[in-house]
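[1] Here you go, sequence then predicted model.
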Amino acid sequence: MPEQQVLVLDPTGSGPDAEHQALRERGPATLVDVLGVRAWSVSDPALLKQLLTSKDVSKDARAHWPAFAETVPTWPLALWVAVENMFTAYGADHSRLRRMVAPALSARRIAPLLADIETLVTGLLDDLGVLPADESVDLREHLAYPLTIAVIGQLMGVPADQRAEFRALVDNVFATHLSAEEQAANTAALYGLLDALIATKRIAPGEDLTSLLIATRDEEGDGSALSDAELRDTLLLMISAGYETTVNVIDHAATALLSDPQQLAHVRNGRCTWHDIVEETLRHEPAVKHLPLRYALTDIPLPDGQTIRSGGAILASYAAANRHPDLHQDADQFDATRRSKEHLAFGHGVHFCLGAPLARLEVATALRMFFERFPDAQLAIACQKLQRLPSLISNGHTSVPVRLRPTTS
């Protein structure tokens, strides 16, 4: 089969729906340009699941991507493939790193956090409640962000006065419109914050996951548990993934409910649950559109006769796969009452997101309490006018302006 023309993905993320449709129309997988790097975008859910569970596909760029050394110095997304943590690990290394974090994020350990999350949401809604009745407020900025940053900050032991700086730097990690130089400076600043956090916790450890990981690292004198780089990059993964993605799900869930009163009526009248709202949001608008990168360890034949050659880069295109017509009828429609809400928003296989129970709990709690407090809330602008985040990775809006208690003139 002749090679397809490479589809250049938009780094500003301005028109994701049309882009994802174009990917699906090009077949199960197609060659794309990701900020100058050629990769196979996989949008067919069956093929994607196959690749995500295949031992012939790795996430370790250093070991299995021939282009790693020449690409990383000039690629804006270098951090996504150069970090040394479970996100980029393969085989036994991945199992070792995941075992250290998994117990702290299990559903059993997360469930007791409900009371703390409800307390945080109550405080944020109280702050919103004192605003003038018809004043527009950014729900992303004043509910989604402060809630998720507070939760992950407490879990990881990030001091409250450092969370805003962490947020600004992590936001830039997902901003794919920045240059390689801008991203390199951002990475250096982010690592500076992480190094300072590690140093502080070594002197004054607390009841948090950062202190636990440091203790695990320091108690193993031979470094078999965590290297210094793995410790720092594991903290980076936990802090960044722990809030940015959850913000996006709250954003899109609230937007869906505010723009379609029928969906909100479904949950209010018992035709679906808040859990259903969360799962349909994850299917319809997953927090991550494309996740770089994986690498073929051998030639991988594709269903349409093409071949991913050994060493080729693979891009998991979750958002396109979630709306594939083979997975769902009327896939472009948000319907919280649909029977099957199967999705790949948290990945699949050994790299399935450890933070899924926490994210689901935060989103469901925030939505339930927000719409109980402000049952008449409305979007302040038309849904079609909401601006997308400048990212081909992160799937959210720059703001979600809402009138909490609209007044009639």
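    Ah, there it is. Numbering: from 1, shown residues only.
[2] all contacts plus neighbour counts: C-alpha atoms, from now on.
    Fine.
[3] residue boundaries of the strands in the stretch 151-300 of the chain?
    291-296, 300-301 (DSSP state E, counting those that start in this stretch).
[4] So what touches the first one?
    The reference is to strand 291-296. 56-61, 64-65, 80-81, 308-318, 393 (CA atoms under 8 Å, 6 or more residues apart in numbering).
[5] re the thing from before, between the strands of the stretch 151-300 of the chain, which gets nearest to residue 359?
    strand 291-296 (17.9 Å; CA to CA).
[6] buried stuff in that closest one?
    By 16 or more other CA atoms under 10 Å, the buried positions in strand 291-296 come out as 291-296.
[7] quick one on the thing from earlier: would you list the strands of the stretch 151-300 of the chain in TSV and tack on distance to residue 90?
    Putting those into TSV (distance: least, CA to CA, whole Å) gives the following:
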stretch	distance to residue 90
strand 291-296	10
strand 300-301	18
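[8] what's the closest of those strands to residue 47?
    Closest among these, using CA to CA: strand 300-301, at 10.8 Å.
[9] For the helix or strand just after that closest one, what is the distance to the chain centroid?
    Per DSSP states H and E, the first helix or strand lying C-terminal to strand 300-301 is strand 307-308. Centroid displacement of strand 307-308 relative to its chain, using CA atoms, centre = their mean, to the nearest Å, is 27 Å.
[10] Which residues does strand 307-308 contact?
    With CA under 8 Å, 6+ apart as the criterion, strand 307-308 contacts 40, 296, 299-302.
[11] make it 10 Å
    1, 3, 29-31, 39-40, 295-302, 314 (CA atoms under 10 Å, 6 or more residues apart in numbering).
[12] ok, then the element right after that strand?
    Assigned by DSSP H and E, the successor of strand 307-308 is strand 313-316.
[13] okay, pairing it with this:
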Amino acid sequence: MGDQSRLVIDPTGSDIHGEADRIREKGPVTRVELPDGVEAWAVSSTELLKRLLTDPRVSKDPRRHWPVWINGEISPEWPLFTWVAVQNMFTAYGGEHKRLRTLVSKAFTARRSAAMQPRIEEITKGLLDRIAEALRKGEPIDLREEFCYPLPIQVISELFGLPEEKGSELRAVVDGVFHTSATPEEVTDNYARLYAAMGELVILKRELPADDLTSGLIAARDDEGDTRLSEQELLDTLVLMISAGHETTVNLIDNAIHALLTHPEQLAHVREGRAKWDDVIEETLRVQAPVASLPLRYAVEDLELSELGGPDGVVIGKGEAILAAYAAAGRDPGKYGEDASRFDVTRLDKEHLAFGYGVHHCLGAPLGRMEARIALPALFERFPGLALAVPQEELRPVDSFISNGHRALPVRLS
């Protein structure tokens, strides 16, 4: 059954995989303590997590199924407040989720994402040209700052019609959403700035609609009759899609570059035709999930985990919170064997849950994969002598137990 004493989650995310190991050591599911003493069950077994993510007795709606929220025990100063408070498809359940996802899907179509490919290639080339100038001078550069971050944020900005001059403010408030050790003052200030930015964008697009996702969502808000988005759902959907839409891709590209630079034999597999760039992307998503842990889900009724293939005698009680521990599940030895933590692009089983599973599977997954599929080969073909500019142990993680990436990724040409 495992040790069911609570493990306190480090809000700074200083050791994502060490903590994931400790979670797994306590069993496939274990009690954890989130910031401010909020309790949850962390699920680290890949198969058990898949079953819970698709079980109709598991909800994402705190307003209906989380007594702690319903009773007013969660403060707006809680670092994870935005993750729970939003009213969009991320926190919807049942018919409400289907309604919201259907409306969003009308705006965020596969055709619209696929049409971005030439523009993504153009943005990538421009960034690499700028990087080449710095590298030719022999200067180390921060690839996260100069490549991993600007590519996805430019793509998401153009998709949503965000004015170019709002880019720095967008980056600041999105970083704030993932900053899980923020002070109460930082949390409330960021929340206000986030919604001010989204409100300004909606006003602009109502006055000057265009062929972009924001205008499409506004149409879903204004033109869909009884099923339409409420004004709050519109704002919260923008928060979800703009925030998650670029942070996860930043981390995917960052982690893939880092993995290849620290595992040259894996890069050789790709260069010599034994693996493809898609193998790099999927193995990176598995072994370095861009979202390490995702809050929250809630048991609609008592869940006897043995009925779901989980441990005997463990019950997640009605109304208790569940944390999807994606970083831990991606390295689950029960699924991937004793070398589960090893980055291996030739691994046969690279199935993962990094983009979620079931009805809440990430709508933007194809776009994120396409950005990585364009960016990674372009970078390594342009700069075959790329190398880390500092010892690996000097790299620092982002200040978050949700977001899994590096604060900086300094590189040089060897």
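    Nice, thanks for sending it over. Everything numeric here is computed off the predicted structure, so don't read it as measured data.
[14] in stretch 72-84 of structure 2, what counts as buried?
    For stretch 72-84 of structure 2, by 16+ other CA under 10 Å, it's 74, 77-84.
[15] Please say which position in structure 1 residue 105 of structure 2 maps to.
    Taking TM-score structural alignment, residue 105 of structure 2 has residue 102 as its aligned residue in structure 1.
[16] any idea how far its match lies from residue 356 of structure 1?
    11 Å (CA to CA, to the nearest Å).
[17] Between these two, which is the more surrounded one?
    Under the neighbour definition other CA atoms under 10 Å, residue 102 of structure 1 and residue 356 were set side by side, and residue 356 has more, 18 against 13.
[18] To which residue of structure 2 is the more buried one aligned?
    Using TM-score structural alignment, residue 356 of structure 1 pairs with residue 365 in structure 2.
[19] ok, for its match, nearest residue in space, not its chain neighbours?
    residue 355 (6.5 Å; CA to CA, 6 or more residues apart in numbering).
[20] can you pull the contacts of residue 249 of structure 1?
    Applying CA under 10 Å, 6+ apart, the residues near residue 249 of structure 1 are 144, 255, 278-279, 281-282, 285-288, 359-360, 362-364, 395-396.
[21] Translate it into the numbering of structure 2.
    By TM-score structural alignment, residue 249 of structure 1 lines up with residue 252.
[22] Check residue 321 of structure 1 too.
    So residue 321 of structure 1 corresponds to residue 329, using TM-score structural alignment.
[23] Pretty sure that match sits against residue 356.
    No: using CA atoms under 10 Å, residue 329 of structure 2 is not in contact with residue 356, being 11.4 Å away.
[24] re the thing from before, tell me, what's touching residue 102 and residue 356 of structure 1 both at once?
    Common neighbours of residue 102 of structure 1 and residue 356 (CA under 10 Å, 6+ apart) do not exist.
[25] so which strand or helix has residue 124 of structure 2?
    Judged by DSSP H and E, residue 124 of structure 2 forms part of helix 117-136.
[26] Give the closest residue to residue 98 of structure 2 in space, chain neighbours not counted.
    That would be residue 89: by CA to CA, 6+ apart, it lies 7.9 Å from residue 98 of structure 2.
[27] Give the equivalent position in structure 1 for the one you found.
    Using TM-score structural alignment, the equivalent of residue 89 of structure 2 in structure 1 is residue 86.
[28] Next up, the contacts around its match.
    Neighbours of residue 86 of structure 1 in contact, by CA under 10 Å, 6+ apart: 59-60, 93-101, 230, 233-234, 237, 351.
[29] Show me which of these are buried.
    59-60, 94, 96-98, 100-101, 230, 233-234, 237, 351.
[30] which among those gets closest to residue 269 of structure 1?
    Looking across those and measuring by CA to CA, the closest to residue 269 of structure 1 is residue 351, at 36.8 Å.
[31] I would like a PyMOL command selecting only the buried ones among the contacts of strand 291-296 of structure 1, please.
    To isolate the buried members of the contacts of strand 291-296 of structure 1 in PyMOL, using 16+ other CA under 10 Å:
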select buried, resi 57+58+59+60+61+64+65+80+81+308+310+311+312+313+314+315+316+317+318+393
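[32] So what touches stretch 125-133 of structure 1?
    119-123, 135, 137, 139, 142-143, 366, 369-370, 373-374, 403-407.
[33] Among those residues, which are located in strands?
    137, 403 (DSSP state E).
[34] Got a quick ChimeraX command for the buried subset of the contacts of stretch 125-133 of structure 1?
    If you want just the buried ones from these in ChimeraX, going by 16+ other CA under 10 Å, the selection is:
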select :120,121,122,137,139,142,143,366,370,373,374,403,404,405,406
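[35] Which stretches in the stretch 301-409 of structure 1 count as helices?
    318-322, 356-373 (DSSP state H, counting those that start in this stretch).
[36] ok, now the stretch 101-250 of structure 2?
    Using DSSP H, counting those that start in this stretch, helices in the stretch 101-250 of structure 2 cover 110-114, 117-136, 143, 150-160, 167-178, 184-207, 213-222, 231-262.
[37] Can you lay out these as a markdown table showing distance to residue 46 of structure 2?
    Formatted as a markdown table, those follow (distance: least, CA to CA, whole Å):
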| stretch | distance to residue 46 of structure 2 |
| --- | --- |
| helix 110-114 | 28 |
| helix 117-136 | 32 |
| helix 143 | 32 |
| helix 150-160 | 28 |
| helix 167-178 | 24 |
| helix 184-207 | 32 |
| helix 213-222 | 33 |
| helix 231-262 | 20 |
